[in-house]
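Novice: I would like the atomic coordinates for the input below:
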Amino acid sequence: MHGDDIAQLMYLGLLGAAIAGYFLVSNRDRLGQVAQQAAIWGLIFIGAIAGVGLWSDIRRDVIPRQTVFSEEARVEVPRAPDGHYYLTLQINDTPVRFVVDTGATDVVLTRQDATRVGLDPGELAFFGEARTANGVVQTAPVRLDEVRLGPIEDNGMRAFVNSGEMDDSLLGMAYLNRFERIEFARDRMILSR
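Specialist: Sure thing, here's the model as predicted:
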């Protein structure tokens, strides 16, 4: 700790002591009730700190995620709370989150995801067009050197980079058709090769 940190800690300690002293003096005729309320607020404060500290663990356990069964070359993907299915693929050893879109023909990367996997959108030729819910956008064809989903690997896969704004990259039928079987059972999508 530096000198400034110690001074701030001492200031906060004195301020806390002054506030606690005021409460004790102003409520001296009902100290039992004040102690009970202080204990309740203390437990609420400790619970809030624990919740913030454990949030990443809670989020990991509550949010559904894909499961890869290597021996069977099968992937199970739970439906997300928003009703979509999301898959995380390793593209050139970089994890990329895709929204599964059975209405899309191709695999389409956002400009940000394209940059993350080693493609420079500034050097791509955006001469293709795609019709989306937001209108017509320009696209650039690319080849993805390596696409992996657990033990399932595809090389030299054709994809496109979208010039428009997209929240997530799209995983269309060009990739999904590489699986022998696609089925939906309850709230899960099951892909088998």
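
Novice: use CA for all of it now, contacts and neighbours both
Specialist: OK.

Novice: which elements pack onto the lengthiest strand in the chain?
Specialist: Ranked by residue count, the top strand of the chain under DSSP state E comes out as strand 135-149. Judged by 3 or more Cα pairs under 8 Å, 6 or more residues apart in numbering; DSSP states H and E, the packing partners of strand 135-149 are strand 86-91, strand 128-132, strand 152-162.

Novice: now the other sequence, so there's something to compare against:
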Amino acid sequence: MERFIFFVLIFAVVVGLAAPNGHSSQAQLNQQILVDANASASAASGSADETAMSPAYGGETELQRGPGGHFYTAASINGQSLPFVVDTGATSVALTVDAARAAGIYIDPSSFTVVGTGASGATRGTRVTISHLEVAGRTVDNVDAVVLEGLEINLLGQSVLSRFGSIEMKGDRMMLR
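Specialist: Purely as a prediction, here's the structure:
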């Protein structure tokens, strides 16, 4: 778990450095990621060779490389659409405090404990289970996740990605199958 937290912290620093400076707030960046992810999903679903995706029938979703060289997508937690960075190196899903609250996951930041150690020292947060998550046409129940203090964007990690048949990267595209 400590290794996971270390990778999350390093990734958060990289994302923070890659995020646009200027007058954009994190909320504005998250909203733009949601808009971009939803536009990509709408465009993909309109293509003639796109297969409808469900756990029973398979299919695929294509993601385009976004700001800072990362792959972004929207996922729905308990019916709430939220922006995510696809993080193949993360063990589990990591949520910001605000995202957890928006999705109806009760957390009390005053009860956060040290859940690992990263480059900046102790990382505080809490482990949670997401009852219902939808991403790329797939529904995943009972997802292990962590809510981290100071995290700026949600990370979609292996607790969800491992439930896909395959993940393939080619240039600026990532295919979820």
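
Novice: TM-score for these two?
Specialist: Overlay of the two chains. TM-score (TM-score structural alignment, normalised by the length of the second structure): 0.64; 131 aligned residues with a Cα RMSD of 2.5 Å.

Novice: need the residue closest to the centroid of the first structure.
Specialist: Of all residues in the first structure, the one closest to the mean position by Cα atoms, centre = their mean is R97, 8.1 Å from it.

Novice: how far away is that one from D167 of the first structure?
Specialist: R97 of the first structure sits 10 Å away from D167 of the first structure, going by Cα to Cα, to the nearest Å.

Novice: again with L176 of the first structure
Specialist: 20 Å.

Novice: hey, which of the helices and strands packed on strand 135-149 of the first structure is tucked in deepest?
Specialist: strand 86-91 (a mean of 20; mean count of other Cα atoms under 10 Å).

Novice: in the second structure, which residues correspond to the helix or strand just after that one?
Specialist: Later in the chain than strand 86-91 of the first structure, the nearest helix or strand by DSSP states H and E is strand 94-100. Mapped onto the second structure using TM-score structural alignment, strand 94-100 of the first structure spans residues 80-86.

Novice: how big's the offset between the matching stretch and the first structure?
Specialist: Its matched residues in the first structure lie on average 0.8 Å from stretch 80-86 of the second structure after superposition (mean Cα distance after the TM-score superposition for the first structure).

Novice: what is the distance between that stretch and the centre of its chain?
Specialist: Here stretch 80-86 of the second structure shows a centroid-to-chain-centroid distance of 5 Å under the convention Cα atoms, centre = their mean, to the nearest Å.

Novice: residues in contact with that stretch?
Specialist: Contact partners of stretch 80-86 of the second structure, identified using Cα atoms under 8 Å, 6 or more residues apart in numbering, comprise 30-31, 33-34, 70-76, 99, 102-103, 153-157.

Novice: which helices and strands does the helix or strand containing A27 of the second structure pack with?
Specialist: Assigned by DSSP H and E, A27 of the second structure falls within helix 26-45. Judged by 3+ Cα pairs under 8 Å, 6+ apart, helix 26-45 of the second structure is in contact with strand 61-64, strand 72-77, strand 80-86.

Novice: mean per-residue distance, the shortest one versus the first structure.
Specialist: By that I understand strand 61-64 of the second structure. On superposition with the first structure, the mean distance recorded for strand 61-64 of the second structure (mean Cα distance after the TM-score superposition for the first structure) is 0.9 Å.

Novice: that strand corresponds to what range in the first structure?
Specialist: By TM-score structural alignment, strand 61-64 of the second structure lines up with residues 75-78 in the first structure.

Novice: so what's the gap between that stretch and the chain middle?
Specialist: Here stretch 75-78 of the first structure is found 16 Å from its chain centre; the criterion is Cα atoms, centre = their mean.

Novice: next: stretch 32-46 of the second structure.
Specialist: From the chain centre to the centre of stretch 32-46 of the second structure is a distance of 15 Å (Cα atoms, centre = their mean).
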